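Engineer: Mind looking at a prediction? Sequence and model below.
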Amino acid sequence: MNRTALALALAACGLPAAPDALAAGPAAPRTLALHCERVFDARSGKVLGEHTVLVRDGRIAEVIPGRAKLADAESIVLADHTCTPGWTDLHVHLDGESSPQSYSEGFRLDPVDFAYRSVGYAEKTLMAGFTSVRDLGGEVTLHLRDAVNQGAVKGPRIFAAGTSIATTGGHADPTNGFNTHLSHLMGPPGPTEGVINSIDDARQAVRQRYKDGSDVIKITATGGVLSYAKSGDAPQFTVDEVKAIVDTARDYGFRVAAHAHGKEGMKRAILGGVTSIEHGTYMDDEVMGLMKQHGTWYVPTISAGRFVAEKAKIDGYFPAVVRPKAERIGALIQDTAGKAYRNGVKIAFGTDMGVGPHGDNAREFVYMVEAGMPAAYALQAATIRAAEVLGVDDQGVIEAGKRADIVAVPGNPVDDINAVLKVDFVMKDGQVYRRPTLDAPAQ
C-alpha cells in the first residue's frame, strides 16, 4: 500500500470543495441560531415544538424553547422543518459500491482508485444526513477518515475498522476466489492481513489493527452473502477465538462488531462478548434470548438484504456461487428485524451501504418502519442508540454541550417517515454543509 499516494489522491479530490457558502466567503459568525419549527428529542422519542438551537465553536451552546431573537447571531430559519440530531449509520463500506464488476476490480485497480471513489461516497453520505458512520472494513477508509478530520474532503465523522478479521476461507479472507497459482505465489494470508486460525493469531490481528490506526474491530463470525464462497451462514470462529479478540480489543479501547448470518456463529459471537451482531439473518428465539441476556446490539442492515435479493434476479450481476446466497439470505433480513424488535432486542441503525448505493442510507428508516418499528424508534436507532453502540456520549442528542450535528427535514418524520428522504439541512460540528435553497427571512 502506497500511503503517500493515497493521501495525495484524497487531498486532490477534496481540496477544491468548500463545505458551504459560509466557509467559502467571509469567516462564519461565532454564533449560529437555528430556528427549528420542531425538534426531535432522541431521549424521549417525542417531537417537541418550536425551539432555537444556539451553536458556537462546533458545539450546541443552548437550546431555547420558542423563537429566540439574538442580535449577535446569524439566524437560519427552518420553517416547517423538524430538526433531529445528526444521523449515524453503523455499517457502511465507503471504499466501494456493488456492481457486476466488483469481483474483478480488485485485480485491476489500485488502492488509489478506491481512494478517489471513496471521496464522492463520503460526500453523498454526509449530504444524506449522516454526520457519523462506522465503516466496517476497508484499509482505504482509515485514510479517508484522516482526510475528513483534516478538512481536506467533505464527509461524515468516520469510526473505521480497517481490515476485517476472518478465518482461512472465511467471509473476509482476501484471497477467496484466487486461483491456485496466484494463491501459492502470494502465500497464505495471516493476522497482518486479518486472517486468523488460533487464539494467538486472534490477539495478533487485533494488535495489528491498533497499529494500523483502527477505531473499532470487525469480525466475520459466519459466511457471507457476497464473498466468493459457497456458505453464507456457517460458523467461522470458535468461542475461544472470539473471546481472545474481544479481550484483546478491550485492552485497546476497541468495541467489536460481528458480521453474522447463521445461528451458531451468532451464538459464539455473543458468548464471546461482541458489542453488536450485524445482519443476523437466521436469528431465532434462542439467539434473541442470548442477546438480551448479554446486552448485545443488533444492526439489521435491511437495505443490503433488499438490494442483493433484487440484484440476484439479474443474470450476470453476481457470480454463480454468490447468486443463490443473495437470493435466499437477502430476502429474510427485513422479517428478522421485525421479529427482533417485537422480542425486545436492542436495535441500532445500519445499512451496509457499499453493497447498495451510497447516499440512499435513509431508506433504511423506511424499511425499519415497514418491518413494524415505530418511526420514533427508528430515529432513535440512528441517533442516541447509535451513540451508545459507539461508546460516545457527545453526540446523538440535541442538548447543550453536545456536538453540533443537526439534520432538518420538511414536515414531521414521526408522522411520515418518508420525510427522511428529503434532507435539506445538514450541520456537522457546527459547520453547515447543506441548507434549504430559500431560507425563510431571518427575524
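Structural biologist: Ah, there it is. Residues are numbered from 1 along each chain as shown.
Engineer: CA only for contacts and neighbour counts going forward, please
Structural biologist: Noted.
Engineer: Nearest spatial neighbour of Met368, chain-adjacent residues omitted?
Structural biologist: Spatial nearest neighbour of Met368, excluding adjacent residues (Cα to Cα, 6 or more residues apart in numbering): Ala378 at 6.5 Å.
Engineer: any idea which helix or strand carries the one you found?
Structural biologist: Under the criterion of DSSP states H and E, Ala378 resides in helix 375-381.
Engineer: Show residues contacting whichever helix or strand comes after that helix.
Structural biologist: Moving toward the C-terminus from helix 375-381, the next helix or strand (DSSP H and E) is helix 384-390. Applying Cα atoms under 8 Å, 6 or more residues apart in numbering, the external contacts of helix 384-390 come out as 42-43, 88-90, 255, 275-276, 297, 347-349, 380, 393, 395-397.
Engineer: Give the buried subset of these as a ChimeraX selection command.
Structural biologist: Selecting only the buried entries of the contacts of helix 384-390 in ChimeraX, with 16 or more other Cα atoms under 10 Å as the criterion:
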select :42,88,89,90,255,275,276,297,347,348,349,380,395,396,397
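Engineer: now, which of the contacts of helix 384-390 lie within helices?
Structural biologist: Gln380 (DSSP state H).
Engineer: quick one on the thing from earlier: for the helix holding Ala378, name the packing helices and strands.
Structural biologist: The contact analysis (3 or more Cα pairs under 8 Å, 6 or more residues apart in numbering; DSSP states H and E) places helix 375-381 against helix 363-370.
Engineer: Give me the buried positions along the helix it packs on.
Structural biologist: So for helix 363-370, counting by 16+ other Cα under 10 Å, buried means Arg363, Glu364, Phe365, Val366, Tyr367, Met368, Val369.
Engineer: structure B:
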Amino acid sequence: MKKALQQTLQTAFQAAACALLLATAFANANANANAADEKEFTVIKAGRMVDVETAKVLTDQLIVIQGERIVSVGPAAAGKIPAGARVIDLSAATVLPGLIDSHTHLTSNPHEHGYSSLGTSTVRAALYGVRAARDTLNAGFTSVRNVGADGFGDVALRDAINDGDTPGPRMIVSGYAIGIQGGHCDDNLLPPEYNDTGRGVADGPWAARAKVREMVKYGADVIKICATGGVLSKGDAAGAQQYTLEEMQAIVAEAHKLGRKVAAHAHGTSGINDAIRAGVDSVEHASLIDAEGIKMAREKGTWLVMDIYNDDYILGEGEKAGFLPESLVKEKEIGQLQRDNFRKAFEGGAHMAFGTDAGVYPHGDNAKQFFYMVKYGMTPMQAIQAATINAADLLGKKKDVGSIKAGKYADIIAVFADPLADVTSLTKVGFVMKGGQQIKMARPD
C-alpha cells in the first residue's frame, strides 16, 4: 500500500514537472515571439508632413516605427531604412498626426433622438458604439474623449477596444454625466408614474462628491457634469444655470483628488463663469460665453470645446432624427450665437480644443467641423492644432499622442491633398494608422 502510494506521488510529481517545463517552454517561445515582433520596423515615406508643434510643413520625411511607437522622424536624405522594414509610400500625400475629438458620444445613435430613443437599451447602445468607433477611427480620429453614456457603455467599449476585440480610437470616458434632478443630465421624457431618474443625478455638494466616486469606481477616466440646461433635453432652458458654484467646487475638488479632470457642459453665461471659477478643466459648448468668461478661461487655462458644426445637422435633419420641437427652437436661438462667440473666444486668446458632440450627428463626419473653425477665425493650421496637440493636452495624453514625434504612439493619418489649402480635405482621410497598425489605405482614383 505504501509502495503504491509512493509510485502515485512520484507519477504526479513527474507530471507536474513536465507541465511546468512545457509551460516554461511556451512562455519562452511567446517571449521570443514578442521580442521578434518588437524588432519589426515600419517606415512611412511622407511627401509632406504637418509638424503641429512648430506649425510647419516638412517635406520628404522618413517616419520610423517599431512596434506601436515612433522611433525617429527626419529628412529622408539623411535617414536610413532598417533592414527588413515594411515601407509605406505616402510620398504623394500629406501626413498628419491622428486626429482627436474631445467631445463624443459613441454609444449615441444620431438617428434616434427624443422619444425615439426610449426603445434603445443600454446594451443595444453599447453595441451600436462598436460601429460608431469603427467609423470614427476610419475617419482619421485615433483618440476621443467620450463625455456621457448610459450603462457605462463607453467604459465597456473602451475596454473592448483596448483588449483588441473591436477596432476603434483610444478612448477617455466619463460613464454617466452628473447633473441635478430634472436637469439636462436627467431623464425627463417619461411621465411621473414611472418615477424615472437618471443614474447621474446628484443634488447638493456631498451627493455630488459621492457621484464622482461612483463614476470613478466603475471606470470613468474623466468626470462630466451639467452646469446649465441643454438644447436636446426636455423642459429646461439651454442658458439656465443648474449646478451651483458650491456644488461644482465640490465636484472639482473630489475629481481632482481622485486624479480625474472635469468637463462641464455649459451653454449659459452664468453657468460657464461659475464652472470656470470652480476649476473645471474644460467647458463644453460655451455657447453664450461673455468677455468675462473668455478672460477667466484664458487666465486659468480652462479649455473651451465648442461644437460649431452640428447646428447644421440639428436644423437640417432634426425632424427626421426625432429631435424634440423645443430642441429645434433652442438650437435656432443659440446656434449662430455659439459660432459668433467661438470667434470672440479664439480672438480673445482662450485655449481651444477640437470637439464636435458626435452622436448628435452621424459618427465619422467629425472632420466637417474644420470648415467652420476656419470660417470663424482660425487658420487651417490652428484648426489642426486644436484637433491634435491642443486636444492631447486637454486629455492629459500629450506625452503619447497629438504629434508625430519619437517616443509617441504611431497614430498617423494622411490625405492625398493639401489640408492647409483646403481644410475640408480632412473629411477624406485616405490612410489611417493607430499604434503602428495600418487601419486604412484608400488611394484616390
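Structural biologist: Yep, it's here. Here the structure is a predicted model, which means the values were calculated and not measured.
Engineer: TM-score of the superposition?
Structural biologist: The TM-score (TM-score structural alignment, normalised by the length of structure 1) is 0.88; 404 aligned residues with a Cα RMSD of 1.8 Å.
Engineer: for the stretch 151-300 of structure 2, what spans make up the helices?
Structural biologist: 153-162, 205-217, 245-257, 269-278, 291-300 (DSSP state H, counting those that start in this stretch).
Engineer: Tell me which of those sits nearest to Gly179 of structure 2.
Structural biologist: With Cα to Cα, the closest approach to Gly179 of structure 2 among the helices of the stretch 151-300 of structure 2 belongs to helix 205-217: 8.3 Å.
Engineer: Could you tell me where that closest one falls in structure 1?
Structural biologist: Aligned by TM-score structural alignment, helix 205-217 of structure 2 corresponds to residues 199-211 of structure 1.
Engineer: Flag every buried residue along that stretch.
Structural biologist: For stretch 199-211 of structure 1, by 16+ other Cα under 10 Å, it's Ile199, Asp201, Ala202, Arg203, Gln204, Ala205, Val206, Arg207, Gln208, Arg209, Tyr210.
Engineer: now the fifth one: how far from Ala244 of structure 1?
Structural biologist: Think Gln204 of structure 1. Going from Gln204 of structure 1 to Ala244 of structure 1 by Cα to Cα, to the nearest Å gives 10 Å.
Engineer: Any idea how far stretch 369-376 of structure 2 is from the middle of the chain?
Structural biologist: 19 Å (Cα atoms, centre = their mean, to the nearest Å).
Engineer: Stretch 333-340 of structure 2 too?
Structural biologist: With Cα atoms, centre = their mean as the basis, the mean position of stretch 333-340 of structure 2 lies at 24 Å from the chain mean.
Engineer: what ranges do the strands span in the stretch 1-150 of structure 2?
Structural biologist: 41-51, 56-66, 69-75, 86-97, 99-104, 141-146 (DSSP state E, counting those that start in this stretch).
Engineer: most tightly surrounded among these?
Structural biologist: strand 99-104 (a mean of 29; mean count of other Cα atoms under 10 Å).
Engineer: equivalent range in structure 1 for that strand?
Structural biologist: Using TM-score structural alignment, strand 99-104 of structure 2 pairs with 87-92 in structure 1.
Engineer: Which stretch among the helices of the stretch 151-300 of structure 2 is buried most, on average?
Structural biologist: Comparing the helices of the stretch 151-300 of structure 2 by mean count of other Cα under 10 Å gives helix 269-278 as most buried, with a mean of 24.
Engineer: Next, the mean deviation of that helix compared to structure 1.
Structural biologist: Taking mean Cα distance after the TM-score superposition for structure 1, the mean distance separating helix 269-278 of structure 2 from the aligned residues in structure 1 is 0.4 Å.
Engineer: and for that helix, what are the contacting residues?
Structural biologist: So helix 269-278 of structure 2 is contacted by 227-228, 239-246, 248-249, 252, 264, 266, 283, 286, 288-290, 292-293, 296-297, 300, 302 (Cα under 8 Å, 6+ apart).
Engineer: do that again at 7 Å, thanks
Structural biologist: 227-228, 239, 241, 245, 248-249, 252, 264, 266, 283, 286, 288-290, 293, 296-297, 302 (Cα atoms under 7 Å, 6 or more residues apart in numbering).
Engineer: what's the answer for stretch 162-175 of structure 2, then?
Structural biologist: By Cα under 7 Å, 6+ apart, stretch 162-175 of structure 2 touches 130, 133-134, 137, 141-150, 152, 154-155, 158, 160-161, 215, 220-224.
Engineer: 8 Å - rerun?
Structural biologist: Outside stretch 162-175 of structure 2, the residues touching it (Cα under 8 Å, 6+ apart) are 130, 133-134, 136-137, 141-155, 158, 160-161, 215, 218-224, 395, 434.
Engineer: same question, stretch 48-61 of structure 2
Structural biologist: So stretch 48-61 of structure 2 is in contact with 45-47, 73-77, 91-97, 381, 384-385, 388-389, 403-404, going by Cα under 8 Å, 6+ apart.
Engineer: Mind telling me what Glu284 of structure 2 corresponds to in structure 1?
Structural biologist: In structure 1, Glu284 of structure 2 lands on Glu278 (TM-score structural alignment).
Engineer: typo on my end, Arg158 of structure 2
Structural biologist: Arg158 of structure 2 maps onto Arg145 in structure 1, by TM-score structural alignment.
Engineer: counterpart of Ile384 of structure 2 in structure 1?
Structural biologist: Per TM-score structural alignment, Ile384 of structure 2 is aligned with Leu379.
Engineer: no no, Gly349 of structure 2
Structural biologist: So, by TM-score structural alignment, Gly349 of structure 2 is matched to Gly344.
Engineer: Contacts only, for the closest residue to that match other than its chain neighbours.
Structural biologist: Of all residues not flanking Gly344 of structure 1 in the chain, Lys292 sits nearest, at 7.5 Å (Cα to Cα, 6+ apart). Counting by Cα under 8 Å, 6+ apart, Lys292 of structure 1 makes contact with Gly344, Val345, Lys346.
Engineer: can I assume the second one is in contact with His294?
Structural biologist: What that stands for is Val345 of structure 1. No - Val345 of structure 1 is beyond contact range of His294, at 10.5 Å (criterion: Cα atoms under 8 Å).
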